[in-house]
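**Q** Model the structure of this input:
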Amino acid sequence: MTETDTLRERVAVELTRARERTLTLADAVDDHDLVRQHSPLMSPLVWDVAHVGNQEELWLVRDVGRREPVRADIDTMYDAFQHPRADRPALPLLDPTEARAYIRTVRDKALDVLGAEPLAGRRLTTDGFVFGLIVQHEQQHDETMLATHQLRTGPAVLDAPPPPAPDVPVDDRAEVVVPAGAFTMGTSVEPWALDNERPGHTVDLPAYAIDAVPVTNRRYAEFVADGGYDEPRWWTADGWAHRREAGLTMPMHWHGDGTATRFGRRTDLPPDEPVLHVCWYEAAAFAAWAGRRLPTEAEWEKAARWDPATGRSRRYPWGDDDPTARHANLGQRHLRPARVGAYPLGVSPLGVHQLVGDVWEWTATEFTGYPGFTVFPYREYSEVFFDRGYRVLRGGSFGTDPVACRGTFRNWDWPVRRQIFAGFRTARDVA
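**A** Take a look at the predicted model:
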């Protein structure tokens, strides 16, 4: 088997995995639930189903394959920049049967293109980049669909086994000191890395300390009990205004009695599980209350990737190998974060736990391009979001697929967002 054949096989496997997940999330509910909007923050699930197919058609069938359009008439309707999420239910969307038939037709054509494409000679297709782009795009929408499931009302329809428990308890107040010095941030060599992860560049940081684990429910409950939501001095001015306007008193889906609703079930909140469904303003307020701050994006990445023994940056905290179920809580294998310390094989060389998986982690950094950034393959993936107030999240969550999560991967959202699977850890300066 040639290298190209091996790459085609990998692409086909990843396309299939993504589609199976999309259909699992869609088939878990009836057509009524598929077409209705569960929150103005989210699209109807059926919109996401057709949208991933439309992107696949645009890039793989029409651009790479130069085939005739399947449904050129729906391009505008499934353009995320043309229609805000709150307005999408009013569009003449493909119904569930039509959406499934459409994505099935597109996939058949895309696989034909994959079989014929040399995967070389053009930047878009070299190393299968555009196929990886589509795989990651679908998996990102699958995580969005999973978040929509968390917001829907009615009986539970999703199930998964619990994540592993830690063999040895880990102190949720422990910290790790990262020594001063330079490291390589971002990447210029990861084949499927997206434009905002590029290029690799040197960043020199002073020494700092970072939490060894994400902030837990236990620690966050202390902030709530101490009146953290009633004391403006812990909050930024914008954060305090938002807290008052939105009436925030605790993380989203908490009930105030040690329980929370998860995918239609009311369950206990393990004290040593990472706190979930907090916005950037809440994370920053907790950090101020604790006498600390949120880490910068560069601090987060150095703690995750820098190997003090070699001085180089790894792909993941544990090394260069792709994630497995023993390294991190990824891929919707579980429907909740794991308790801290549950993945000892995923610890970074410095001793920082669970930097990948479980919860997206808010950072202090506003989303922008790296030095030397260039758009590829289109502005709307990253550049249009630069310098507009979005905050960077790193590390992925239990709902993030491994193909869409690596040590350089960057996510971003508005600082008010809580429906995403986000938590955080804190940091402090070291004199």
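**Q** C-alpha only now, for contacts and for neighbours.
**A** Noted.
**Q** The stretch 151-300 of the chain: helices as residue ranges?
**A** 217-225, 237-246, 280-289, 297-305 (DSSP state H, counting those that start in this stretch).
**Q** I'd like those laid out as JSON lines, including mean neighbour count and distance to residue 378.
**A** Compiled in JSON lines, the helices of the stretch 151-300 of the chain are given as follows (neighbours: other C-alpha atoms under 10 Å; distance: least, C-alpha to C-alpha, whole Å):
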{"stretch": "helix 217-225", "mean neighbour count": "17", "distance to residue 378": "40"}
{"stretch": "helix 237-246", "mean neighbour count": "14", "distance to residue 378": "32"}
{"stretch": "helix 280-289", "mean neighbour count": "25", "distance to residue 378": "28"}
{"stretch": "helix 297-305", "mean neighbour count": "25", "distance to residue 378": "24"}
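**Q** run this one through as well so I can compare:
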Amino acid sequence: MNSHQLSGLTAEGLRTFVAEQLTRSRARTVQLTDSVDTDDLVRQHSRLMSPLVWDYAHIGNQEELWLVRDVGGREPVRQDIDELYDAFKHARADRPALPLLGPDEARAYVSEVRDKVFDVLDHVRFDGRELVDNAFAFGMIVQHEQQHDETMLATHQLREGVPVLDAPPPPPGRRLPSAEVLVPGGEFLMGTSTEPWALDNERPAHPVRVAPYFIDTVPVTNGDYLAFVDAGGYDDERWWSPNGWAHRQKASLVAPRFWQQTPEGWFRTRFAHREALPLDEPVMHVCFYEAEAYAAWAGKRLPTEAEWEMAARFDLATGRTRRFPWGDENPGPQHANLGQRHLRPAPVGAYPAGASPLGVEQLVGDVWEWTSSDFTPYPDFRAWPYDEYSLVFFGPDYKVLRGGSFGADEIVARSTFRNWDYPIRRQIFAGFRCARDPRPEELG
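**A** Prediction:
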């Protein structure tokens, strides 16, 4: 069963699907919070991130606001803490100073809310109101929890101490048939009007015309990026935009975050494990400006958001826009590296079954991919069900990332899903692939 098929379910089938997703998301949240001690739960590991215990209670508070109070019409559980867990009232850097719920109190609160949510789920009618059509409010909350789980996973990457998370390695990579793929361009349908749980900024579907372009078959690897570092790319202003160069100097950037150079070579730290830099994995923890500079050094550029989505979804043979690069079924372990299944990006070439019709690979999972596009609304955008999800972020301050990372869950890793962040951010699981304009002789 996948979320695209929700409209065909009976009410009982929908209840079962929602319950499964709520339970699966909560199991991940519990793993991420139970794996550390009380000190680690309440500590702020970086001013860029909240204490883990804030994320935990915030997940419960959003669930209470939308599902217990709004959908269920029930009495509040803890109305007195609403302001503490309002993400717009308190910056992340300030949250440790707030009178937050302690770990045990947070667990009890989140558990009580979930019990009430399951009772609401047992009795709700999935019609008569847009918020409950196809269980949208429940899907929104599941996605919210999974997004915070990825944020908490990023906090785990920033914490110091002994390793507490473990996972098996990803599948091996393979030699690629080509380094880049020609996308002939043309018109395709971008975004969605049919995904029941798609969020407002993904809507509506609308035709977009794209000129022909080349796009990398896979994301830029650590080995590729190391060549840029070794060539003095961080010291050469030619490759950097004015804003990028200013940030590189201000932040003293010399390599991706979590890389260390030693006499024995380059290493990286990954969830408290220090390991030799794996040259065949996608580069990660680079900001937009670093991605942009590498692309210029390589004689390329970053793809636009439309170019990325066309490469991921458009089937040239049928003229149809797919849900995913490989087709319409939800991601399986053969398609993509998602859900912190492996706790690292997979080597390039590891997912041939996940290729798009044109042969572009690893578009979903592994690393979020920076695009050159600002975060802006689609034509006929409608803010719903609240302005603070997308509307307040639109504009030139944020760049769009696409595709999902190894830490993103399949419930949010749609090919239409839009992530966004400041171009200086490096703590997120972000990499990139390059694009370029074809030369006249390459178009034949």
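**Q** right, so of the helices of the stretch 151-300 of structure 1, which gets closest to residue 368 of structure 1?
**A** Smallest distance to residue 368 of structure 1 across the helices of the stretch 151-300 of structure 1 (C-alpha to C-alpha): 11.0 Å, for helix 297-305.
**Q** in structure 1, which residue is closest to the centre?
**A** Using C-alpha atoms, centre = their mean, the residue of structure 1 that lies closest to the mean C-alpha position is residue 396, 4.4 Å off.
**Q** Give me the mean distance between the one helix or strand residue 400 of structure 2 maps to and structure 1.
**A** Element membership for residue 400 of structure 2 (DSSP states H and E) is strand 395-402. Strand 395-402 of structure 2: mean distance to aligned residues in structure 1 after superposition is 0.8 Å, counting by mean C-alpha distance after the TM-score superposition for structure 1.
**Q** Could I get the buried residue list for that strand?
**A** For strand 395-402 of structure 2, a neighbour-count test (16 or more other C-alpha atoms under 10 Å) marks 398, 399, 400, 401, 402 as buried.
**Q** who does the helix or strand following it touch, helix- and strand-wise?
**A** The helix or strand immediately downstream of strand 395-402 of structure 2 is strand 419-421, counting by DSSP H and E. If you count contacts as 3 or more C-alpha pairs under 8 Å, 6 or more residues apart in numbering; DSSP states H and E, strand 419-421 of structure 2 packs onto strand 395-402.
**Q** Aligned to residue 158 of structure 1, what sits in structure 2?
**A** Taking TM-score structural alignment, residue 158 of structure 1 has residue 165 as its aligned residue in structure 2.
**Q** What distance do you get for its match to residue 427 of structure 2?
**A** If you measure residue 165 of structure 2 against residue 427 of structure 2 using C-alpha to C-alpha, to the nearest Å, the figure is 18 Å.
**Q** So between the two, which is more surrounded?
**A** Neighbour totals were compared for residue 165 of structure 2 and residue 427, and residue 427 leads with 20 against 16 (other C-alpha atoms under 10 Å).
**Q** Give me the secondary structure label for that one.
**A** Following DSSP: H, G, I helix; E, B strand; the rest coil, the label given to residue 427 of structure 2 is coil.
**Q** Could I get the contacting residues of it?
**A** 154, 158, 257, 285 (C-alpha atoms under 8 Å, 6 or more residues apart in numbering).
**Q** ok, now with 10 Å
**A** Listed by C-alpha atoms under 10 Å, 6 or more residues apart in numbering, the contact partners of residue 427 of structure 2 are 46, 48-49, 151, 154-155, 157-158, 257-258, 284-287.
**Q** And for residue 284 of structure 2?
**A** Neighbour list for residue 284 of structure 2: 219-222, 225, 256-259, 344-345, 366-369, 405, 426-432 [criterion: C-alpha under 10 Å, 6+ apart].
**Q** With residue 412 of structure 1 instead?
**A** Residue 412 of structure 1 makes contacts with 360, 362-363, 365-368, 382, 385-386, 389-394, as judged by C-alpha under 10 Å, 6+ apart.
**Q** Pull the most distant pair out of those.
**A** Greatest spatial distance in the contacts of residue 412 of structure 1: 360 and 386, 19.3 Å, computed using C-alpha to C-alpha.
**Q** what kind of secondary structure is the equivalent of residue 70 of structure 2 over in structure 1 in?
**A** Structural alignment (TM-score structural alignment) places residue 70 of structure 2 against residue 63 in structure 1. Put simply, residue 63 of structure 1 is helix when judged by three-state DSSP.
**Q** And the one 10 residues further on, by the same measure?
**A** On the three-state scheme (three-state DSSP), residue 73 of structure 1 is labelled helix.
**Q** how close does the aligned partner of it in structure 2 sit to residue 86 of structure 2?
**A** In structure 2, residue 73 of structure 1 lines up with residue 80, judged by TM-score structural alignment. Using C-alpha to C-alpha, residue 80 of structure 2 is found at 12 Å from residue 86 of structure 2.
**Q** Over to residue 149 of structure 2?
**A** Per C-alpha to C-alpha, residue 149 of structure 2 is found 17 Å from residue 86 of structure 2.
**Q** Pick out whichever of these two has more residues nearby.
**A** residue 149 (29 against 13).
**Q** Chain neighbours aside, what residue packs nearest to the more buried one?
**A** Nearest residue to residue 149 of structure 2, sequence neighbours excluded (C-alpha to C-alpha, 6 or more residues apart in numbering): residue 29, at 6.0 Å.
**Q** thought that neighbour was touching residue 59?
**A** Yes - using C-alpha atoms under 10 Å, residue 29 of structure 2 makes contact with residue 59 at a distance of 9.2 Å.
**Q** joint contacts of these two?
**A** Contact criterion C-alpha under 10 Å, 6+ apart; residues shared by residue 29 of structure 2 and residue 59: 145, 146, 148, 149.
**Q** Helix or strand for the third one, just tell me which one.
**A** If I follow you right, that is residue 148 of structure 2. Under the criterion of DSSP H and E, residue 148 of structure 2 resides in helix 136-158.
**Q** From the chain's centroid, how far away is that helix?
**A** 9 Å (C-alpha atoms, centre = their mean, to the nearest Å).
**Q** ditto for stretch 300-320 of structure 1
**A** How far stretch 300-320 of structure 1 lies from its chain's middle: 20 Å, per C-alpha atoms, centre = their mean.
**Q** ok, now stretch 262-276 of structure 2?
**A** Worked out by C-alpha atoms, centre = their mean, stretch 262-276 of structure 2 lies 25 Å from the chain centre.
**Q** now do stretch 89-97 of structure 2
**A** The chain centre lies 23 Å from the centre of stretch 89-97 of structure 2; the measure is C-alpha atoms, centre = their mean.
**Q** Pull up the aligned stretch in structure 1 for that stretch.
**A** Mapping stretch 89-97 of structure 2 onto structure 1 (TM-score structural alignment) gives residues 82-90.
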